[in-house]
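Participant: coordinates only, no sequence provided:
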């Protein structure tokens, strides 16, 4: 199937690139350019949870609670009760209201009420809360309209103002994520381009993976914009799509270009090189992308719209990357031919070392020689790295996800410390259908709750609904407080719903643990089936899943050590603390997808060698050697892209970026180069076991028939073009074997001995 498509791509090489590029540009210009206006800040909650129902009841009855949208903290050395300070603050707030009547709905000011609770104990700080008029995404737009006027202009000497509040924090987080994408574009792409130039040594070859990466992102943003028209798409999804889509798209392009150049090196015609590259690397790219898509689709099991929107966007990017790699790239290869090496930046002979002389061949051979020791040492080390995971803590998104030096973060920290009873994330109890006596009964029960900043206070009652609220003294006690509220006995005919941000965080975590086993089962079963079809074995998929789990555990352990326990927090500029459960689920899906992706690239080449009759150990060494340089380069490229996001101001982006960096570093070195060869050596012939029907399916989809048996021939008179930097010269992968009669019945073996062609076939373990 893939071989036939490769020939078709060559025949249609002048048409396919134009059609594909035209469709992608139309998708982006028509929809993707409007994505920014369609994205949402919401989607973190479980839509079926009690806290969501409580929020809906409260909003339908009282309207949106906007009391904590924007907090203005006024500081005055002479004291906020000073008449001059009070007059200046009143004038400041009145000016805001007069300039922005459509954005500011209500004001609650200490300088009007003189409420002692709104003034600090030392009298130098007081606050004013601004309630914004808009609902949903309009709230953020209202804040951005008034944001430029929230400064110290017009205030007397010694008086200053800080801006805090839920909407101010949301805006700072949104701005940080937008900066992440710009940083990736400004710094990540140039570094990736340099790496590709080093790998290929040719400007034209280096541009091919970048071409796939950029088009994939543009197309994915267009698809995400279409989805945002009728689904809730969180703003965070754009950054994840850029990070994951760009990295994988470039990786897929890298594998395709490398295989095409390898086929040309064998002496294949351009037409055959295009077809064989599509049938081998192209097939592997498609199945690798399917692995990643399966991992990402596991996010759809969870109820949060945030996870669903990230899954939609990332699946779009990965799917487009694979599609472009097997459509546009083969067609462009057909157009370029040997000009793929044009604009070379160095001149190096393609006749380099034998593959057996490369480090990539020697490393797995050493690992197989010491297989038991390597297996015990590596597995033990990975399990040791997993241990910190036992200290993981979960929480919600808040100002601590901003850098400690960020102005909004500092303002919010100051407000929380000075006015704990007015925290912008109170826990709430929505009471519906209660008469006065029943309401008193509920209120008295809340007096027994521990861990609150003050007793729960009741607001006004409308249509039989009352909201009780209070702050939680310590965020780490959220679950403890929520459990106490859930234990309150509702009087007959009264409905109680626990709500507020603390309840949302607790229920989000509960949804994680309820659905995570189902996600794990789904990923294991589907990827097992796909890998069985790719490898023609039932042992290889089981081994791959175990390897992936070892790498995943080690990565999560390192992340816990950093982001929960604080290792390196001062150097990297973040505050350690609880992790958002949706972010943990997301990083699990990403790491699982990347690990199985690299496993497919590595083991597929081993299977190719095995199908040609090589011994198990020889197939392991050849497969590792042929993919070692490319997998390392692909991992480096992904690490560079992730590192651009690792400089993010937002802790959750740091978490994902460093998660990818550690996972890739562990996977591409320790696991792929040492542990996989060692374990496969110990399994020996069991590596390739599968029932007959699996073998039939394996052959039916074209495995084992993509590439003819490699037979060495005398070197061609002309030296081939330059190889990629560090790319091993594969002396046993020469042109397809010529007809025996055409050679006079003789050919050259791998060690240079001139032998009859039939004898060589016997040595390769095949029928002559």
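Facilitator: Nice, thanks for sending it over. The structure displayed is predicted, hence computed values, not measured ones.

Participant: only C-alpha atoms from now on, for both contacts and neighbour counts.
Facilitator: Noted.

Participant: which residues of the stretch 251-400 of the chain fall in helices?
Facilitator: Using DSSP state H, counting those that start in this stretch, the helices of the stretch 251-400 of the chain run over 270-277, 283-297, 305-326, 328-336, 359-369, 371-386.

Participant: also this one, for the comparison:
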């Protein structure tokens, strides 16, 4: 099948190139501005008690806007918020906000200052009258609309007259935090484009020793990313797609497409180095490296597809975007790239430096550094395997202390103005939490209502007693109370859900802490089944690819070792706090969904490298090599390419290490650790040592299963 495709691409190279590039550019045009259609939601479990209770409360009383935007006013030194000039400046600003921005700002919920038509309360100023607040509602019915509307008016809350008097205005609240997160994420993507792409171009030049060869994987990567943006834009017409998809598409699309291009271009140059014609080189490159790219992409899709089994919109949307990107990267790699290679032929080495060119024959490659390293490892396989396995297990040990949490202002740097304002607001006004726990009570009144609230007030970790948010309506009333630490909410939630209400009354727990709690519970509940299904599917796909049952089992075990070590490193850094001051973040619980995403990507990439390494071993084996020689030959041919591919992904994801968002740092450092462990320690040392110990049994599979693989046509023999 792949040999036939290689022939067709060479014969119809201009047609294939024209159709594919036109299609990808059309998708790119459709995807322009796709980020404006992305959502800020999807972090909850739609089927949870907390979401159902929040929906009931919102449908009955309207959306709770108290925490949308909190403006904290601080009087000049030596004065109070009652100072006439200060008060005049603040009331003038508050009085004009809704009038000046009626499509963005809904109302002033309440403030300390006297403003026409606005509720004024003395409790909205501190006892010493140095600080006062205003709660402001933003127009919008969903997270996306709310965040976008806030972004449009975020500068309107600041007051130059207050600054000139020596006072201060700080802005925080739910929408301010969401806006800061969104802005920082956009900056991260721009930074990646500015820093990573030129660095990757330089790295590819040194890998290939020529401008033309180095440009080809970049062309594939660029076309993949812009084409994937169009696909994501299409998804937004049918389902909610979280804004986090944008950096994932850029990272996965650019990194993986360049990796695929690297493998195919390297194979093409190798075939030319063995003296073959351009037509034969294209055919063999598609049949070998192209086939491996397709199977590798299929396994990565299977790994990422596990995210679709979770109920969270965030994970589903990231899965949609990343799966589409991986599939498009593989498609571009086996269409656009072979067509370009067919057109270029030996000119693939043009604009290069002779002493840097890497076009060598197979014999030269097999007797090179990677072949010698593999032979050295296989001379002492037990020692190498034991040392590496023990080392990876040691790195995994910190996982026992891992903690999961939700997204909040602590994901911003400690000195971020929005985060500083939130911390100061929480300290000065502990009874005005923007993310309280809520009780939605139905069918209770009088003494029965008192019985419920009495039990609720005994919950641990509260900063205040539960109080009603308003009057009852249709037999429903909502109570709320703030927590000392919203990340330590589990005991309080479990206590509240254990309340025994009177007959006919129901008590449901909601609020941001409860929604996050239920979200994490849903993740933990479905994770084991998802992991088992993904492993089974990947094992089956690897068997169909290589015809061995032992190889996929070995691959899964090694991937588990690498993934465990990666999670241990992340725990050591982001929960234990090693390097927190240097990297400017606050240690704390890791966002569960981001960690799951990292796990899915790492599992997929690990399988990707395993497929590329094993494909060369299987190819050598089918040509009659012994297991030992097949391992040496396969590693010699793929070692340099896998290392280069890992370096490219490290450069791409490493740009996120400079992010101000701690969750982007998770991805950066998690991917860097995983890639270093996987591409070097596991693929270059552990795999050869274990393969040597397994010997010929590494290729075993039941004869009946072998026949199935051959009947399906997936055991295509190499030329």
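Facilitator: Happy to help now that I have it. Since the structure is predicted, the reported quantities are computational estimates derived from the model, not experimental observations.

Participant: can you add distance to residue 705 of structure 1 and mean neighbour count and give the helices of the stretch 251-400 of structure 1 back as JSON lines?
Facilitator: Formatted as JSON lines, those follow (distance: least, Cα to Cα, whole Å; neighbours: other Cα atoms under 10 Å):
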{"stretch": "helix 270-277", "distance to residue 705 of structure 1": "10", "mean neighbour count": "25"}
{"stretch": "helix 283-297", "distance to residue 705 of structure 1": "12", "mean neighbour count": "24"}
{"stretch": "helix 305-326", "distance to residue 705 of structure 1": "18", "mean neighbour count": "26"}
{"stretch": "helix 328-336", "distance to residue 705 of structure 1": "19", "mean neighbour count": "24"}
{"stretch": "helix 359-369", "distance to residue 705 of structure 1": "24", "mean neighbour count": "20"}
{"stretch": "helix 371-386", "distance to residue 705 of structure 1": "31", "mean neighbour count": "17"}
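
Participant: as a markdown table, the ones you listed with distance to residue 28 of structure 1 would be great.
Facilitator: What follows is these, written out as a markdown table (distance: least, Cα to Cα, whole Å):
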| stretch | distance to residue 28 of structure 1 |
| --- | --- |
| helix 270-277 | 29 |
| helix 283-297 | 22 |
| helix 305-326 | 13 |
| helix 328-336 | 17 |
| helix 359-369 | 41 |
| helix 371-386 | 42 |
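
Participant: of all those helices, which one is nearest residue 116 of structure 1?
Facilitator: Closest approach to residue 116 of structure 1 among the helices of the stretch 251-400 of structure 1 is made by helix 305-326 (40.2 Å; Cα to Cα).

Participant: in structure 2, what residues pair with that closest one?
Facilitator: Matched against structure 2 by TM-score structural alignment, helix 305-326 of structure 1 falls on residues 313-334.

Participant: and if you look at stretch 481-489 of structure 1?
Facilitator: Aligned using TM-score structural alignment, stretch 481-489 of structure 1 spans residues 492-500 in structure 2.

Participant: and for the matching stretch, what are the contacting residues?
Facilitator: The contact list for stretch 492-500 of structure 2 (Cα atoms under 8 Å, 6 or more residues apart in numbering) reads 452, 455-456, 459-462, 507-509, 514.

Participant: so which of the residues you listed belong to strands?
Facilitator: Taking DSSP state E, the ones among the contacts of stretch 492-500 of structure 2 that sit in strands are 507-509.

Participant: now, which of those residues sits nearest residue 219 of structure 2?
Facilitator: For these, the nearest to residue 219 of structure 2 is residue 509 (52.0 Å; Cα to Cα).

Participant: residues near the closest one, how many?
Facilitator: Counted with other Cα atoms under 10 Å, residues neighbouring residue 509 of structure 2 total 25.
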